[in-house]
Structures are given as C-alpha cells and as structure tokens.
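K.L.:
pasting the sequence and the predicted coordinates here, then a few questions.
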Amino acid sequence: MRRFFLNLFVPHYTNNYRAKLLHHESLLLVILIFFFGAFTLNYTSKTFPSVLGISSDITVSDLLNLTNQKRTENGLPPLSINQRLSNAASSKARNMFTENYWAHISPGGTTPWSFIRSAGYSYVYAGENLAKGFTNSQDVVNAWMASPSHRKNVLSGNYNNVGFSIQTGNLVGEETVLIVQMFGSSSESQTPPAISLEEEKPVEVKKVAAAIPLQTDQPVQEPEKQASKPAFLTQTKVQNQIKNTPAIKGNLVMGSAKIPPAINSGLLTKNLALIAISSFIFILTMDLILVKRKRIARAVGHNIDHILFFVLMILLISIFTRGVII
C-alpha cells in the first residue's frame, strides 16, 4: 500500500520520477471521472431530491432577529414582521423564478411595489433587499450590512414592518436559495396584521427554469410616483391609495414547506472540486521540491505555472460560489 501511494503521489524510480497522477493517462482518467461524477450528481438530484439537493440553514426567525439586532445596535426600534409584506415577498420570489430574472424589476416592468400593493399592504415607505446563494442567515445579514445601500434599508428609521421569503429554485441552470426582504411603514388608515414567529417556516418551492440574471449591487426603495420614468434607488415618501383593505386571515404564506435534502449538492460539488484541486497543488509542489532536491533532469516541467493556475481556480470557485446580493 505504501508503494502504491508513493507511485501515485511522489516522484520515484517506479514512475519515471514523476507522480503517476501527473502522467497523461492518469489526467485523462481524472477528467473522465469528473464528467461521470457531474452526470451522476445531476441525475441523483433530479431523481432523488430528498437525498441530494440544495439546502440552507436560513430561517425567517433568524433573519428577523439579526436584522433587529443591527437596528438596536444603531439606536433604532426593532421591526415587526408583517404577514402582508411576507406574502408580497413570497409572490416576488415565485415571480423571479417563473419569469426567469434576478433583479428588482421584472422583464415586464413589474416593480416590488406592485407585489406589496397586491398583497394588500398600504404603505407610506417601502423597500426591498434581495440575496441568493447563501447557506446561513448570519452571512445574508452580514452581506446586506456590508453594502452601503442595503445597509441603508436595514437601518432606515422610516420602516416599522418587514416581511421575508426563503425559496429555492433553478437560476441560470444552478440550484440556489433566494431570499427576499421587504420593508414598509403602513398608512394611518391601515392596521397591519402582525404574526407570531411560531407560524414561520423556512420554505422551498419546486424547481423552475431561469435565464441569465441582471446583476446590480443596489437594493431598491419606493420612488416618488411620477408620470414619467421613476427614479429608483432613492427613498422618498409615497402615499399609497389602497385604503381600508380587509385583513388577511390564516397563517403566513411563504411557499410550500418541504423537508430539506440529506446532502447539500452545492456544498458537495464545491468541496469535491476544492479537494481535487488542492490535491494537485500538493502533488505538483512535492514534485517540484523533490526534483530540485535530487537534481533530476527531465523534459517536462512548468510546475510553478500549473500551481498558480490551480490557485487561481480555487479563488474563482470561492468567488463564484458565494452568496450574491442586489
């Protein structure tokens, strides 16, 4: 067994002084294994979603508590969760998956305020934060707080209500978790229904196809109503004309509850890729050290170039697999 691993990972006379894994036939085998593994993971996630699929440790109660913690630390009153805003957030999340977009405004021009009004929430001020691809609530709130514009929404003194939706679906061919946070302050003619945290559940929805998202780094706040193009991203007082809306009865609606899969496909894929790349970096480093130490002459080389390439791959994986906010 020891000789097997030496032959596989370490330059030795048994492998012509080049680790067996660095030989062309071994590299071809590794590539084939990766293609087969990717096909197997994709097939398993579609056939057995309860075993392999996207999952997260994000809950409404955690998002609410962390949001209010940031507000309290900055001398602001806590927000109360509102069922109408949560319904609006849920509708917005479903619409994003259905119409295949990743933006505050739909391709058809539907704004966040349309979802809020449709949910029966009569507002004076309103705002929206979006996030996707995160695995826990703390990282979501930290990302919002690290962005000046999202932070402005979280710490705005104009809001007294908030609603959340946590849903999963397919965006750009990738399973992801989508988080919608909607803020609001109701008009005096409306008494917004509050809900208890006992009614909240993290949720997921059925997979739907998605197109390439429209990227932006800004959250949105309700603009002043105008006949011409509205100036988004500017917080302005707005008087909504919906009045005396009947109260919504029932529990908080945020999607269809679903037991999370046993294995998180996103983390599994990322970890396997990082392990494989790290292994090649280790092998190339060992090869470089031993060949120089033993002064072995050979025609192949460029280990430093290969190591730098694999380090770049790790950086790219870390960047493109982390959560995104808009």
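P.N.:
Good, I have the coordinates. Numbers count the residues shown, from 1 in each chain.
K.L.:
from here on, just use CA atoms for contacts and neighbour counts.
P.N.:
Fine.
K.L.:
strands of the stretch 151-300 of the chain, start to end?
P.N.:
For the stretch 151-300 of the chain, the strands defined by DSSP state E, counting those that start in this stretch cover 161-171, 174-186, 220-221, 263-264.
K.L.:
which helices and strands does the longest one pack with?
P.N.:
Packing partners of strand 174-186 (3 or more Cα pairs under 8 Å, 6 or more residues apart in numbering; DSSP states H and E): helix 83-98, strand 123-132, strand 161-171.
K.L.:
just want the angle from the last one to strand 174-186.
P.N.:
Using axes from the mean of the first three to the mean of the last three Cα atoms, to 10 degrees, the inter-axis angle of strand 161-171 relative to strand 174-186 is 160 degrees.
K.L.:
summarise which helices and strands strand 161-171 is packed against.
P.N.:
helix 60-73, strand 80-81, helix 83-98, strand 174-186.
K.L.:
7 Å instead, please
P.N.:
Here strand 161-171 is seen to pack against strand 80-81, helix 83-98, strand 174-186 when contacts are counted using 3 or more Cα pairs under 7 Å, 6 or more residues apart in numbering; DSSP states H and E.
K.L.:
relative to the whole chain's centre, how far out is the longest helix along the chain?
P.N.:
Longest helix in the chain by number of residues, with DSSP state H as the criterion: helix 265-294. Taking Cα atoms, centre = their mean, to the nearest Å, one finds helix 265-294 lying 27 Å from the centre of the chain it belongs to.
K.L.:
repeat that for stretch 301-317.
P.N.:
Distance, centroid of stretch 301-317 to centroid of chain: 26 Å (Cα atoms, centre = their mean).
K.L.:
buried residues of it, list them for me.
P.N.:
Residues 303, 307, 310, 314 are the ones in stretch 301-317 that count as buried (16 or more other Cα atoms under 10 Å).
K.L.:
please report how far residue 294 lies from residue 286.
P.N.:
According to Cα to Cα, to the nearest Å, residue 294 and residue 286 sit 12 Å apart.
K.L.:
between those two, who's got more neighbours?
P.N.:
residue 286 (17 against 8; other Cα atoms under 10 Å).
K.L.:
and residue 36, what is it in contact with?
P.N.:
Under the criterion of Cα atoms under 7 Å, 6 or more residues apart in numbering, residue 36 has no contact partners.
K.L.:
quick one: it from residue 275, how far?
P.N.:
From residue 36 to residue 275 the distance is 17 Å (Cα to Cα).
K.L.:
same for the helix or strand where residue 306 lies, what does it pack against?
P.N.:
Here residue 306, judged by DSSP states H and E, is contained in helix 303-320. Counting contacts by 3+ Cα pairs under 7 Å, 6+ apart, helix 303-320 packs against helix 265-294.
K.L.:
need the contact list for residue 164.
P.N.:
Per Cα under 7 Å, 6+ apart, neighbours of residue 164: 60, 86, 89, 180, 181, 182.
K.L.:
what's the ChimeraX syntax to select whichever of those residues are buried?
P.N.:
This is how ChimeraX selects the buried members of the contacts of residue 164, with burial counted by 16+ other Cα under 10 Å:
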select :60,86,89,180,181,182
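K.L.:
one more to weigh against that first structure:
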Amino acid sequence: MLLKFYWAHVSPQGTEPWTFVSNAGYKYQHAGENLARDFSNPKDIVSAWMASSTHKKNLLDSRYQDIGVAVMDGYINGVETTIVVQMFGTPQTSVSRIASSTVDALPVLASEKIIPSSGLSPLDLSRSWSLAFVILILFALSLDWIFVLRYNLIRLSGKTWAHLTYFAGMAIILLIIRQGIIL
C-alpha cells in the first residue's frame, strides 16, 4: 500500500489482498484482512476493530489458523502515516506433521527496510506540538488580560476573553480528539 500510495482493501488497479497472499506462496481455504492507520498504540487498534462487527468477526473467527501482521510507517497522499495490516488464513490442507526437515527460504521484499520505532506516532507529535502552541497563546492572552485589568487599560478593539475562550476550546479539542482509522 505504501509503495503504491493507497489506503484500501483493493488497490487502485483492482488487485485484491488475496493476490498478495497467494503470491507469497500461501494456499488458503479461508482468508480475511483487517486494516488500521494512524493509531498511537496497539490497544486502541484492537478496541476499534472490536467495535466494528466485520473486523471483530475476523479477529474471533475460529476458522482462521494463521495470522500475519505488518506495521509500517510511510506516506499516503503526502501525509506521514503508520499502517497496520492484519491477515488471517486457513491453509487449504491442514498439516498434521512435518513432512520433511528442509526449510524453504521465504521471499524478502527488496524495498523492505527495518527502522526502529521512535515510540511516538506522527499524530501524537503533531497533536503535542499543536497543544503546546495553544497553551503558549493561552498563557500570553491570560497575561494580557491581567495587565489590562490591573492597569485599567482602555482598548479600542479586541476582546481578550473571546480569544481565551476560542483557544481554550481548541485545547480541549486537541485533548479529546481520537486518532486512527480502520478499514
């Protein structure tokens, strides 16, 4: 998805997710997919999936025997994002024993690059900086209001209390805003 800059179960070219599963050599009887993006922690992702009937069905479906999870940071439509892809599957035939001791090498994507996580998602960083800026403005406006009241200054225009109310509302919105999208 990140290489093709899209966010959907089906690619813009019409490629279904099952094509990628089959191309990886996994022959499935049943398959499912959950997608998430822009969440700051795994608990919120699982909570969002559990709140959606179709995603919850994938998580709890007893037919699925295997699971694969990928978490990647990248850009979609010029915006930095973190995506989570969760694939579920049941092989065409259940393997009851190991047939041989040889192990086939798994294919490795040429563009794959492992980068340690910074711990903060882009949304968390953006929200933190925005909140810090709003708090700074609230502080400056509060000082302005105190000086106006203390020294009985007369203003020709401007309503400090209106600006304080506006920026306090912005701070509240930044504190309660929910992040993340599931698909």
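P.N.:
Yes, it's here. Keep in mind it's a predicted model, so treat the numbers as computed, not measured.
K.L.:
overall similarity of the pair, as a TM-score.
P.N.:
Once the chains are overlaid, their TM-score stands at 0.76 when taken by TM-score structural alignment, normalised by the length of structure 2; 176 aligned residues with a Cα RMSD of 3.3 Å.
K.L.:
for the helices and strands packed on strand 161-171 of structure 1, which one sits closest to residue 256 of structure 1?
P.N.:
helix 83-98 (10.4 Å; Cα to Cα).
K.L.:
what residues of that closest one count as buried?
P.N.:
For helix 83-98 of structure 1, by 16+ other Cα under 10 Å, it's 83-94, 96-98.
K.L.:
distance-wise, check the most centrally placed residue in structure 2 relative to residue 79 of structure 2.
P.N.:
When Cα atoms, centre = their mean is applied to structure 2, the residue found nearest the centroid is residue 38 (2.1 Å). The gap separating residue 38 of structure 2 from residue 79 of structure 2 is 10 Å, by Cα to Cα.
K.L.:
what's the answer for residue 59 of structure 2, then?
P.N.:
29 Å.
K.L.:
quick one: which of the helices and strands packed on strand 161-171 of structure 1 is nearest residue 248 of structure 1?
P.N.:
helix 83-98 (7.4 Å).
K.L.:
which SSE is immediately downstream of that closest one?
P.N.:
helix 112-118.
K.L.:
mean shift between that next one and structure 2?
P.N.:
In this overlay with structure 2, the average offset of helix 112-118 of structure 1 from its partner residues is 1.4 Å by mean Cα distance after the TM-score superposition for structure 1.
K.L.:
residues in structure 2 aligned with that helix?
P.N.:
Aligned by TM-score structural alignment, helix 112-118 of structure 1 corresponds to residues 17-23 of structure 2.
K.L.:
so which of the contacts of residue 164 of structure 1 persist in structure 2?
P.N.:
On the basis of both residues aligned by TM-score structural alignment, their matches' Cα atoms under 7 Å, what survives of the contacts of residue 164 of structure 1 in structure 2 is 180, 181, 182.
K.L.:
mean deviation of stretch 66-73 of structure 2 from structure 1?
P.N.:
Stretch 66-73 of structure 2 sits 1.1 Å off on average (mean Cα distance after the TM-score superposition for structure 1).
K.L.:
please disregard the earlier target; I meant stretch 137-148 of structure 2.
P.N.:
Per aligned residue, stretch 137-148 of structure 2 averages 3.8 Å (mean Cα distance after the TM-score superposition for structure 1).
K.L.:
with distance to residue 116 of structure 1 as extra columns, can I get the strands of the stretch 151-300 of structure 1 in TSV?
P.N.:
Shown next, in TSV, are the strands of the stretch 151-300 of structure 1 (distance: least, Cα to Cα, whole Å):
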stretch	distance to residue 116 of structure 1
strand 161-171	10
strand 174-186	8
strand 220-221	12
strand 263-264	32
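K.L.:
between those, which one is closest to residue 322 of structure 1.
P.N.:
The nearest among the strands of the stretch 151-300 of structure 1, by Cα to Cα, is strand 174-186 at 10.8 Å.
K.L.:
pull the number of nearby residues for the residue in structure 1 that residue 41 of structure 2 lines up against.
P.N.:
Aligning on TM-score structural alignment places residue 41 of structure 2 opposite residue 136 in structure 1. Taking other Cα under 10 Å as the criterion, the count of residues near residue 136 of structure 1 is 16.
K.L.:
and for residue 51 of structure 2?
P.N.:
Neighbours of residue 51 of structure 2 (other Cα under 10 Å): 11.
K.L.:
who are the contact partners of it?
P.N.:
Contacts of residue 51 of structure 2 by Cα under 7 Å, 6+ apart: none found.
K.L.:
how much space between the counterpart of it in structure 1 and residue 152 of structure 1?
P.N.:
The alignment partner of residue 51 of structure 2 in structure 1, by TM-score structural alignment, is residue 146. Note on residue 146 of structure 1: its distance to residue 152 of structure 1, by Cα to Cα, is 10 Å.
K.L.:
and for residue 138 of structure 1?
P.N.:
Separation of residue 138 of structure 1 from residue 152 of structure 1 (Cα to Cα) stands at 18 Å.
K.L.:
again, but for residue 172 of structure 1
P.N.:
Remark: distance between residue 172 of structure 1 and residue 152 of structure 1 (Cα to Cα) = 29 Å.
K.L.:
ok, the nearest residue in space to residue 115 of structure 1 that is not next to it in sequence - contacts?
P.N.:
Nearest residue to residue 115 of structure 1 in three dimensions, chain neighbours excluded: residue 88, at 5.0 Å (Cα to Cα, 6 or more residues apart in numbering). Contacts of residue 88 of structure 1 were listed using Cα under 7 Å, 6+ apart, and they are 115, 116, 119.
K.L.:
distance-wise, check the residue lying closest to the second one once chain neighbours are set aside relative to residue 257 of structure 1.
P.N.:
Setting aside the residues directly before and after it, residue 116 of structure 1 is nearest to residue 88 in space (Cα to Cα, 6+ apart), at 5.0 Å. Here residue 88 of structure 1 is placed at a distance of 17 Å from residue 257 of structure 1 (Cα to Cα).
K.L.:
and residue 162 of structure 1, by the same measure?
P.N.:
Going from residue 162 of structure 1 to residue 257 of structure 1 by Cα to Cα gives 21 Å.
K.L.:
then residue 280 of structure 1?
P.N.:
Counting by Cα to Cα, the gap from residue 280 of structure 1 to residue 257 of structure 1 is 42 Å.
K.L.:
same check on residue 136 of structure 1?
P.N.:
Residue 136 of structure 1 is 18 Å from residue 257 of structure 1, by Cα to Cα.
K.L.:
that older thread, in the longest helix of structure 1, what's buried?
P.N.:
Those would be 265-267, 273-274, 277-278, 280-281, 283-288, 290-291, for helix 265-294 of structure 1 by 16+ other Cα under 10 Å.
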